[in-house]
Structures are given as C-alpha cells and as structure tokens.
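Colleague: Build me a model:
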Amino acid sequence: MRVTRRTTAAGATAVAFVMTLAACGGTSAGEAGPSLRTHTDVGVYTWWAAGVEKTGLDALAEVFEKQHPDIEFVNDGVTGGGGSAAKDHLQSRLENQDPPDTFLVHAGAELEDYIKDGYVLDVSDLYEKYGLTEAFPKDLIERLSTDDGKIYSVPSNIHRANVMWANPTVLEDNGIDPSARYESIDAFITDLEKLDQAGVTPLSVGTTWTQVHLLETVLLGTLGPQAYNGLWNGSTDWTSAEVTAALENFKTLMSFTNSNREDIDWPDATKMVIDGEAAFNIMGDWAVSAFDEAEMTLGQGYVAVPSPGTAGSFDFLADSFTMTAGILDPESTEAWLQTISSKEGQVAFNKIKGSIPARTDVDRDEFTEYQRMAIKSFEEDTIVSSLAHGAAVPVAQLNAISEATRAFAGPSGHQDVARFQSDLAATAG
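Modeller: Below you'll find the predicted structure:
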C-alpha cells in the first residue's frame, strides 16, 4: 500500500508556488485555482494519528488505492495532538496559503467559518454524480446542507454522542441493575450517590472537551430534544429556568467524577470503566473500540445505553471531508471523496472505527451488535446535533462554551451556576 507523508519541504514548495501565483495576479486564497495536474497524489489532513482512528484511515487508504491506483494517498495531517490542536495547525496552513487537498472536519456548523472565509468548495454536484442523495438518508442531507442548499463536505461515517458506558460487575456489586436505562437525570443521580457512599468512583470524565461532551448530554437529557435544539436555533432562552435546572444537574454530576479528570483524556476515562475503577462514563460511540480491544462483549463485559434522559434521541456528529479551495489538483481530491462515500470505503472504515456508515444501502450483518443498534436508532429516533463535536455551533462559539465550562468546572472553578449560565448565554450572541 502506497501511503506516504508530505514533507515540510514539499509544503514549503507548495507555499512558494502559491505565492508566485499571487505575485502574478493569480487567484486569492478564497478561490479555486486551475487544476494544473502537477501531481498525481492527494494530501489528506486528519488528526487520526494513533489507535483505531489511524487503523481506520489506513483501511480507507487501501480502498482508495484499489479504486484509484494512479493516484497516491498522502497522509498530510498532524502526527500528534488531538482535534483541537490539529484545527489550530490547519487554520495556520489555510491562512498561509498552504492548504491540504482535503481535510477532516465535523459536518454541520463547524464548517461555517471555513465556508465564510472561502477555504472550502461546494461539492453538491458530487452528491448527484455519485448518487449520494439517494444513498444517504434525508435527515443527514438536511444537516449537511447550508441555508442556500449547498453542501461543502462528504461524510465518512456517523457517530452517536449520547452513549453511556457502564461496568455491569461494578453495578451488580453495589446493588444496581446493570440493564436499567435512566429515564431521568434525577434517577441517575440517586444511583451515583449510592456508588459514592460505597467508595466507588461513580462517573469518569476527562479534560475540558470531555466535560463539554458531558454538558451537552445533560442539556439534552434535561431539556429534551426540542428545547435542546432550541439552544442552537435561538428558540430556547439560555437564561430560562429549564436551562438553570440543566446546569444544576451538570454541577451535581461533576461532583461525582474522578479527581484526576484534568490530567486524562477520553481513553483513560473509558479505561476506568473497563478496569472497574469507575461505574459509568458518558462518551461518544468511538469508545466502543476500547471495549472491543479489551475483548469485552456487549451486555456481559460492558453496557451501552443512551445517556440519562436521552432515550429516543440520537445526538449526531459525522467525520467529514472537504474539497479545499486553491489546490492544484481537484480531480485527485474528488477521487478521495468518491472513495470515502463509496459502499466499500464506508464499510471498511466503519467496521474498524465503531461508527455507522452514512450510506443506507450497506449490509448490516457486516457490523457489530452495537453498530446495528446505532443504525436502528439513527433511523427511528429524533436527531439532534452535537455541541462538543462541531455539529451544533461554529468553532468560535464552541471555543467560548469550552472556556466557560473550564472556568466553571476546571481547576479552581468558580462553581457558580448563575455565572456559568450568564457566560453561556453570552456565547449565543
């Protein structure tokens, strides 16, 4: 398999080439330059540098090589750090006219700034060309589309954010039914108190972004899907009593979490449940890979249910890829988008990553029990957009919400719900 990484020198050459065009009155950063066919590769920018994410990317590269043997896949992303650091690095490259051919982004509002700044191109025509308007569900097409009906990315998968993972042995040892689903957060808090009194860490969580992830599921579980969606479309007042109740619930849940939360990320928080050091963890369904690697089976080694109060809702996000503006070879990027949207590409990738295909025409029997559950939920439940993963709000607003959450719940956090609510309301503009 020909998988290479574009070197710094190559990047510098690309910058010099773009600068030469600009000096000669060429295209601006917000416009697509001509396809000069000066290379037959595609530079793909992701933060998938380790674990199941890297394995999934490698699987996509293998499918790409089979489908497009004359185009070389180039891993043009970052080798370390998470999505937040990668997005900062990507922004620097875009601003300095050194764009990757295509980059990973979360479908939805996260794309708004890239569209406004002219860094990505409309790929709506590819949806018609490759039959994606029929292969993808209507709800997904609506979430991918802007107000003027254009689409600027192609999803490789769909993830569910509102999943609660539990260790059934820990629950049974403390007199808690591991098969129970929590219809309300109040009922969940009752069992957290029981675990806390027994000296067990009730709920594991990690650094700030995982706390924002927890916050969104608490907002959804307290408000319900309609009022939760209203936070992002303006129909729910951030200063209302129902939001106050949700933030009080968040404060209570955070009081039952591990003391080392600021020092760990989601894999370690999930591992606490796997190892029996914590009873519950609320995280997206990429966490299923950790249980699979530990050779634990659903229903016996671990439990996966909707987070408290969110049964009947599917908290949506999707890993998606763009056609970057100003690149040398749009045809190679189109080939990559064709592969990740193809049935073969989606099956190969999602079988590894634990997410579900965006396509509806795949054989469900190829997927795990959890994935079949998620496919059914996406078909039947109310779809809402994830806050922490870019589907609900633009990057700037998510950053402001993250800062407010850190000030409230982080080291030396003020723990003042009224102040937290005011800070969150201010992020909505």
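Colleague: drop to CA atoms for contacts and neighbour counts, all remaining ones
Modeller: Noted.
Colleague: burial count for the nearest residue to residue 372 once chain neighbours are set aside?
Modeller: For residue 372, ignoring the flanking residues on the chain, the nearest one in space by CA to CA, 6 or more residues apart in numbering is residue 364 at 6.5 Å. Close neighbours of residue 364, defined as other CA atoms under 10 Å, add up to 15.
Colleague: Let's see this one next, to set against the first:
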Amino acid sequence: MRSIKWLSVLLVVLLALGVGIGAGAQDEEISGDLEIFSWWTGGGEEAGLNALIERFAELYPNVTVTNSAVAGGSGVNARAVLVTRMLGGDPPDTFQVHAGEELNALWVDAGLMQPLNELFEANGWLDTYPQGLLDLISDAEGNLYSVPVNIHRSNVLWYVPANLEEWGVAVPADWDEFVNVTCPALQDQGVTPISVAENWTQAHLWESIALAVLGVEAYNGLWTGATDWTSPEATAVWETFDAVLACSNDDRNSLAWQDASLMVAEGTAAFNIMGDWAAGYFLVDLALEPNEGFAWAASPATDGAFMMLSDTFGLPMAAPNQTATLAWLDFLGSAEAQDIFNPLKGSLPANTDADITNPELYNAYFQDAFAAWTNDAIVGSQAHGAVAPQAFTNGFATIIATFASDRDAASAAANSATLALQTGLGM
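Modeller: Predicted structure coming up:
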C-alpha cells in the first residue's frame, strides 16, 4: 500500500477539490470501483495499460478497476463515446485525452475538469515535467488539468533495413526523392512504396508532409494564424500529399494502423509514417529487434524537428470515485509507473525522473528518440490534439477524405482556410 504520508497528501488534495471526507478517513484504505476510459486496445499500448492496472491493483487491492477501452486508432471512436457520456452526466472516473487543445478547448473550457495543482505540487512534478508540456495541460490562470504519462513522436518513418538493401533503395532524404526516385523503383519490383491506413492515419501522414514542405516556423503558423492556408506553400503541401498517396496502397481506408505497420514488417511495403507507438507494436506484438526487424528515421525532410503529442489522464468534475481516481493519477505520474508503461507503449516517459538512460528498459529506439526530444525543435501534432481544437480536427478529417477522392489541392487548401476560420483556429 501507499504510505501514510501519501494518504495525508491525498487528504489535502481532496479537501482542495471540495471532496467530502469523514473523520478517520486517513486510516481507511482506498476502495471502490474505478473506471479507466481509453482507446488502448491493441499493440504495445494495451500491454502497457494492462501492466499499469496490474501494478495499481497491487498497491490498492481494494479498488476494483474497470478497463473501459474503446477500440479505434487515435481515439476516433472513443472520443465520440466520451462526448456522449460527459454531456449526459455519466463520466468515467478518468479518461485518456491528448495534451493541448484536445484537452483544453473541449473539456477544460467547458468547465468539466477539476484542477490538479495540489497533486502536482505534492509530488514535485512542477520540477520533473518539462515546462512546455505543463503549458499544454494548463489554462491561462496556471491551473493544471491532467497527468501526462508519456511523450510520443509523430514524424517517424519506419522500414526494415534488409528489405531496403534487397530492393536497392535508401531512406529518402525528402519527399521529392521519395516520389521521383524511391517510389518508381519500388513499384517496378511490385512493392508498395508506402503503406497507409484509415482516415486518421492519412491526417497523420499529412502533418509530417506539412512539416517537411513548410518548415517549423510556417508549420507552427498554420495553428497560430501566421501562415495562410491558401498560400502557394500551403497548397504545395496538398500537392505533395497527392503524389505520396499515389505511391500507397489502394485499400488504405479498410486498414487499421497496425495493418499498415505489418505490411512493412512482412515486406509487402517499404515504408510507413506512424507515431512511435509503432515501436511498441514491433517490439511487443511482433517481437522484432530494433535496427534488425525494424528501423526508423525522421520522416523525410523533418530531421531536426520533433512533432510531439502526449497521452494524459484527468479528473472529471462528476467522477464517481474521486479518491480512487486521485490515487490512480498519483501513481500514473510517478517515475515507477512511467517506467512500467512506456517501454511497452513505445513512448518516452513524461516525468524526467524516469530511468530513461537504462538500456534494459529503454532500447535503441528510445535512446534515439530521447536525444531528438531533448535537442530538436519541438512542434505539436494536429492529428493528435496538440495544436488544434477538436472541432477543427473533426472537420479536417472530412477534408482529408474528400481530398483522397478528388485530389483537388486548391479546394483542400481553401476548405482548410474556411474550417480554420469557423473553428477559431489561430484567433
């Protein structure tokens, strides 16, 4: 069990949140039901969540955890279920949400989340979490609303070294090389140059292309209003996206992200752009060795930039078991929990007290990603909620789907500009 010192801290936090506590509560064990809502149902992410729940059950044996994970990559289906529940007055005790606008524009601005400042202060997390990440989970008054469990990199190109050698191609330096040199060389051999899956993975690919075409400053400008969505440079993103999609598999809309990753591992496709949860899939599900069974590079022409996202969990206003939820959040933010979870998930720990330099926990991929995280320019992921409100993300999914059919770059750029205006992006 957690120490009496921690229980004392918990009482302070509960009192700050206005949660009623009876006399002698400090001596009572934390108990009851705890519903954890997420979209972690496959790959290393499911294994990581299960490992967290197993350890939490050891710490709090009188808490019964319900794992209410909803299948669907990047939380597309889970968010729809969550909106219905939250607005219907039936929130889970805690739920997965991306740091940034997905958290703030949807849940914090609606007044549906409780601040967690006391929890952060009691654990010293204001010193052990990067300030840039703290900013993504805070409001203008400095209130903190969720506990980050990881850092993911979005702009990663995955491949199998031996396959590239067999096919006589190299990792492309930029998208021009990929489209004009790499793609035809692979197609001539009957190999799919790049595997792509369902709609959200196409938006994920788009943002890596946008970063490459625009560069860090202009990419950031899309979300602040400094970059015109209809400029020649922004329209060129769609033109490049069109050329890349022409090098991909025709059945992409019927595939999950794991299917697209598997195409690379099995040698039917050469490359895939996916976040580093793919590392968890390669390591845990497929039991592949880094730099042998799979390898990685920054997506073409984005070397020196780290496109980030972070999975977090918060405390809804009407959470049924707030005491158990706070115990879960306290555990989730600890170095212990992050060292349990992230090697399985394929992500970096958000808490800098975690044992990231331990090669027995964090293999070659993680060491490389950590070096990039600490040295590269950091930009936020649109596809995963860091830089744009959910209303924009939802509308942008429709623009991506329309573009995949009509391939009209000028129309996609104009529709994106209209959507940005309608959803208040950059204002």
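Colleague: related to what we said a few turns ago, tell me how far the residue nearest to residue 372 of the first structure lies from residue 352 of the first structure.
Modeller: Separation of residue 364 of the first structure from residue 352 of the first structure (CA to CA, to the nearest Å) stands at 14 Å.
Colleague: Repeat that for residue 233 of the first structure.
Modeller: 34 Å.
Colleague: just residue 424 of the first structure next, same as before
Modeller: Distance from residue 424 of the first structure to residue 352 of the first structure, by CA to CA: 36 Å.
Colleague: before we move on, the earlier item: and residue 233 and residue 352 of the first structure? Which one has more around it.
Modeller: residue 352 (18 against 12).
Colleague: Looking at the second structure, name the residue matched to the more buried one.
Modeller: The alignment partner of residue 352 of the first structure in the second structure, by TM-score structural alignment, is residue 344.
Colleague: corresponding residue for residue 177 of the second structure in the first structure?
Modeller: Per TM-score structural alignment, residue 177 of the second structure is aligned with residue 187.
Colleague: That match is in what secondary structure piece?
Modeller: helix 185-197 (DSSP states H and E).
Colleague: For the stretch 51-200 of the first structure, just list every one of the strands.
Modeller: For the stretch 51-200 of the first structure, strands defined by DSSP state E, counting those that start in this stretch occupy the ranges 72-75, 102-106, 154-155, 159-160, 163-166.
Colleague: Any chance of TSV for these, columns mean neighbour count?
Modeller: Below are those laid out as TSV (neighbours: other CA atoms under 10 Å):
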stretch	mean neighbour count
strand 72-75	22
strand 102-106	23
strand 154-155	26
strand 159-160	26
strand 163-166	25
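Colleague: Out of those strands, which is closest to residue 378 of the first structure?
Modeller: strand 159-160 (8.6 Å; CA to CA).
Colleague: List of residues touching the closest one?
Modeller: 284-286, 314-319, 355-356, 374 (CA atoms under 8 Å, 6 or more residues apart in numbering).
Colleague: That strand maps to which residues in the second structure?
Modeller: Strand 159-160 of the first structure maps onto residues 152-153 of the second structure, going by TM-score structural alignment.
Colleague: ok, now stretch 131-141 of the first structure?
Modeller: Using TM-score structural alignment, stretch 131-141 of the first structure pairs with 124-134 in the second structure.
Colleague: What are the buried residues along the matching stretch?
Modeller: 125, 128-129, 133-134 (16 or more other CA atoms under 10 Å).
Colleague: Next, the distance between the ends of it.
Modeller: 13 Å.
Colleague: re the thing from before, could you export the strands of the stretch 51-200 of the first structure as JSON lines, including distance to residue 88 of the first structure?
Modeller: Listed next are these as JSON lines, based on distance: least, CA to CA, whole Å:
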{"stretch": "strand 72-75", "distance to residue 88 of the first structure": "18"}
{"stretch": "strand 102-106", "distance to residue 88 of the first structure": "12"}
{"stretch": "strand 154-155", "distance to residue 88 of the first structure": "21"}
{"stretch": "strand 159-160", "distance to residue 88 of the first structure": "23"}
{"stretch": "strand 163-166", "distance to residue 88 of the first structure": "28"}
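Colleague: and of the ones you listed, who's closest to residue 175 of the first structure?
Modeller: strand 163-166 (13.9 Å).
Colleague: hmm, back to that, what does the match of stretch 131-141 of the first structure contact?
Modeller: By CA under 8 Å, 6+ apart, stretch 124-134 of the second structure touches 99, 120, 144, 350-353.
Colleague: Turn those into a markdown table, columns for neighbour count and distance to residue 230 of the second structure.
Modeller: Formatted as a markdown table, those follow (neighbours: other CA atoms under 10 Å; distance: CA to CA, whole Å):
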| residue | neighbour count | distance to residue 230 of the second structure |
| --- | --- | --- |
| 99 | 30 | 28 |
| 120 | 20 | 42 |
| 144 | 23 | 36 |
| 350 | 25 | 36 |
| 351 | 27 | 39 |
| 352 | 16 | 40 |
| 353 | 16 | 44 |
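Colleague: Nearest to residue 228 of the second structure among those?
Modeller: residue 99 (25.2 Å).
Colleague: Next up, the contacts around the closest one.
Modeller: Here residue 99 of the second structure is in contact with 133, 136-137, 146, 148, 309-312, 385-386 (criterion: CA under 8 Å, 6+ apart).
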